[in-house]
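[1] From the sequence below, what's the structure:
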Amino acid sequence: MCGVELTADRDGVLLPVHAQPGARRNGIVGVHAGRLKVAVTQAPEKGKANDAIIAVLADDLALKRSQISLASGPTNSRKVFRVRDLTVDELAERIASCLG
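    Sure thing, here's the model as predicted:
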């Protein structure tokens, strides 16, 4: 549906993300190798880019920041975020509408 390989686990939905820190602007820019590509202007230092990615996901996917947490890849461009209180289908629908 949305091209992103979402996986349900016991605590929510795992959302694979390809991070692009140091970009010109913040936003979801597409899908890359089954991962949601998220660009942020923040530099990748001391977790600031991870916080910026959470903010972009919350804003663009109409989520609360408290619903999103980093599950793996804190220092890697290939990250996995956990989204709580949504099903795989609900999250896929929000991603698809965001991507247009």
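
[2] use CA for all of it now, contacts and neighbours both
    OK.

[3] packing partners for the longest strand along the chain?
    The longest strand of the chain (DSSP state E) is strand 12-20. Here strand 12-20 touches strand 7-9, strand 35-39, strand 78-83, going by 3 or more CA pairs under 8 Å, 6 or more residues apart in numbering; DSSP states H and E.

[4] one more to line up against the first:
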Amino acid sequence: MISWHRFDSAGDLILQLHVQPGAKKTEVVGLYGDALKIKLAAPPIEGKANLILTKLLAERFTVPLKHVILVSGEHSRHKLVRIKQTNCDPESLLGE
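    Okay, here's the model as predicted:
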């Protein structure tokens, strides 16, 4: 089974996400295949949804915004995100 999160050799957290922009509210939904599904209350226009996503992750993982890096999927629902220097357990997102 492939996990939706892992730590790389540098200790950074890597998240595999399935993002649904244009939702009524921003929320973590749960697992969606091998990704974590997140709904975003922002349109997928001019990077607005990506900005809301990075702000949400920075807040949830208690890191500065600059520590949340969109590795791939800038124009896709499927995204790979790197979070630097977090001590938070990624599984805690599922309990919300």
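
[5] Need the helices and strands packed on strand 12-20 of structure 1 in a markdown table (columns: distance to residue 68 of structure 1).
    Below are those laid out as a markdown table (distance: least, CA to CA, whole Å):
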| stretch | distance to residue 68 of structure 1 |
| --- | --- |
| strand 7-9 | 14 |
| strand 35-39 | 14 |
| strand 78-83 | 5 |
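
[6] I'd like to know which of those lies nearest to residue 89 of structure 1.
    For those, the distance to residue 89 of structure 1 is smallest for strand 7-9, at 9.9 Å, taking CA to CA.

[7] which parts of that closest one are buried?
    Applying a neighbour-count criterion of 16 or more other CA atoms under 10 Å, one finds residue 8 buried in strand 7-9 of structure 1.

[8] what's the mean distance for that strand versus structure 2?
    Strand 7-9 of structure 1: mean distance to aligned residues in structure 2 after superposition is 3.5 Å, counting by mean CA distance after the TM-score superposition for structure 1.

[9] Give me whichever of the helices and strands packed on strand 12-20 of structure 1 is most buried.
    Among those, ranked by average contacts under mean count of other CA atoms under 10 Å, first place goes to strand 35-39 (a mean of 23).

[10] who wins for proximity to residue 67 of structure 1 among the helices and strands packed on strand 12-20 of structure 1?
    strand 78-83 (5.5 Å).

[11] quick check: that closest one aligns to which part of structure 2?
    With TM-score structural alignment applied, strand 78-83 of structure 1 matches the range 78-83 in structure 2.

[12] what sits up against the matching stretch?
    12-19, 67-73 (CA atoms under 8 Å, 6 or more residues apart in numbering).

[13] and these, which are buried?
    12-19, 67-70.

[14] Show me the two of those residues that sit farthest apart.
    12 and 19 (20.7 Å).

[15] which residues touch the spatially closest residue to residue 83 of structure 1 that is not a sequence neighbour?
    Residue nearest to residue 83 of structure 1 in three dimensions, not counting chain neighbours: residue 68, with 4.7 Å by CA to CA, 6 or more residues apart in numbering. Applying CA under 8 Å, 6+ apart, we find residue 68 of structure 1 in contact with 54, 58, 81-84.
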